[in-house]
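In: Sequence plus the predicted model coming up.
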Amino acid sequence: MSIDLSNLRQKFRERDYKLTPQRQIVLQVFIDNQDKHLSAEDVHNIVRQQSNDIGLATVYRTLELLSELDVLQKMDFGDGRSRYEINETSTPHHHHHLICLACGKVIEFEDDLMDELENVIAKNSNFTIVDHQVKFYGYCQECRKKRED
């Protein structure tokens, strides 16, 4: 997904925020790492490698703001750390995740097998469902091999 900076600046203006250089740097980390689910610490480490002087507290505040503005999606994979990814608003449902219990690796998958179940639930409960998330926990191929050895 590409980020439209003019649209993003407008979102910030509407909420009386500025798109500061620090916020742009944090956002660039997600643009450069779209296939990853990054924690605040991950983002901070990437920013520090680029020798930018942004503190961890600034990263946390920026991630929360970008999540609040629906630029990033905040996720909990049960490891005690919030993780973030670019919010893909162009798709009706978010992709789903496979989470390795050994190494913490997160693998995305796109198959949306939940549509039929979602329709049944909506009909039976008279409830309008607007989204869902699915997380499967297990062991990735590398960790399974290590466990077998």
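Out: That came through fine. Numbering: from 1, shown residues only.

In: only C-alpha atoms for contact and neighbour calcs from this point on.
Out: Will do.

In: I'd guessed residue 96 sits against residue 131; true?
Out: No - contact criterion Cα atoms under 8 Å: residue 96 and residue 131 do not qualify, at 11.6 Å.

In: Tell me which of those two has more neighbours.
Out: In this view residue 96 and residue 131 are compared by other Cα atoms under 10 Å, and residue 96 has more residues nearby, 18 against 9.

In: In addition, the following structure is provided for comparison:
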Amino acid sequence: MMSEQIHIIKRKMFDQGYKLTPQRAAIIRVLLDHSDIPISAEDIFMVFKGKLHKMGLATVYRTLELFCEMNIIHKVNVEAGMARYTMSNIQNDSYSHEQLICTACGRKKKVKVDWVKPLEKRIESELGFTITDYQLDIMGLFTTCSGKGCIKKKVSTPSRLSVPSL
């Protein structure tokens, strides 16, 4: 499944005039491996520190910004001042993204809300604005995290990560 997702991303990048370099593919693999929680650029960088000599923190940030622009990933703010990233639904090119994000542990849960479509139509008719993409991140605490039952997740980094050959 991961190779299928990488193939879709490679095609999407090619269609927009970009290449899926080994560094970009490696970043995608980390994001796919950690798709259950938003991950920071620093967390991604730490996976590669000492393993890929040409992968600097600036490269990670530039790549994440490119992926955001291409709607491959989404930027979310889980903690004040800390941007984290999560994969978009690349197999379904629809643009609705609604999710609950726990501010204690970073866990996310995709949800479908039925009141967004009427709002979208109202924005279009009243403001003359056609929505092409949106993301609704609802920040808060899951019941299990509001008490002592929360076990804060930490991003686990794979002990060995190889750059895929594409």
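Out: Arrived safely. All of these numbers come straight from a predicted model, not from anything done at the bench.

In: Work out the TM-score between the chains.
Out: Once superposed, chain against chain, the TM-score is 0.72 (TM-score structural alignment, normalised by the length of the first structure); 141 aligned residues with a Cα RMSD of 2.9 Å.

In: quick one: contacts for residue 30 of the first structure?
Out: 85-86 (Cα atoms under 8 Å, 6 or more residues apart in numbering).

In: do that again at 10 Å, thanks
Out: 36-38, 43, 72, 84-86 (Cα atoms under 10 Å, 6 or more residues apart in numbering).

In: Just send the residues you listed back as a markdown table, with secondary structure, neighbour count and distance to residue 108 of the first structure too.
Out: Shown next, in a markdown table, are these (DSSP: H, G, I helix; E, B strand; the rest coil; neighbours: other Cα atoms under 10 Å; distance: Cα to Cα, whole Å):
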| residue | secondary structure | neighbour count | distance to residue 108 of the first structure |
| --- | --- | --- | --- |
| 36 | coil | 16 | 9 |
| 37 | coil | 22 | 10 |
| 38 | strand | 21 | 13 |
| 43 | helix | 23 | 19 |
| 72 | strand | 21 | 16 |
| 84 | strand | 23 | 13 |
| 85 | strand | 21 | 11 |
| 86 | strand | 23 | 13 |
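
In: ok, of those, which one's closest to residue 125 of the first structure?
Out: The closest of the contacts of residue 30 of the first structure to residue 125 of the first structure turns out to be residue 72 (Cα to Cα; 30.4 Å).

In: Give me the nearest residue to the residue mapped onto residue 121 of the first structure from the second structure, chain neighbours excluded.
Out: Aligning on TM-score structural alignment places residue 121 of the first structure opposite residue 123 in the second structure. In space, not counting the residues next to it along the chain, residue 123 of the second structure is nearest to residue 129; the distance is 6.2 Å by Cα to Cα, 6 or more residues apart in numbering.

In: what's the neighbour count on residue 82 of the second structure?
Out: The burial count for residue 82 of the second structure: 12, using other Cα under 10 Å.

In: Is it correct that it is in contact with residue 106?
Out: No - applying Cα atoms under 10 Å as the test, residue 82 of the second structure and residue 106 come out as separate, 11.7 Å apart.

In: what is in contact with those two at once?
Out: In contact with both residue 82 of the second structure and residue 106: residue 39, using Cα under 10 Å, 6+ apart.

In: Who are the contact partners of the residue nearest the centre of the first structure?
Out: Central residue of the first structure (Cα atoms, centre = their mean): residue 85, 2.4 Å from the mean position. With contact set as Cα under 10 Å, 6+ apart, residue 85 of the first structure has these partners: 30-31, 33-39, 63, 67, 71-75.
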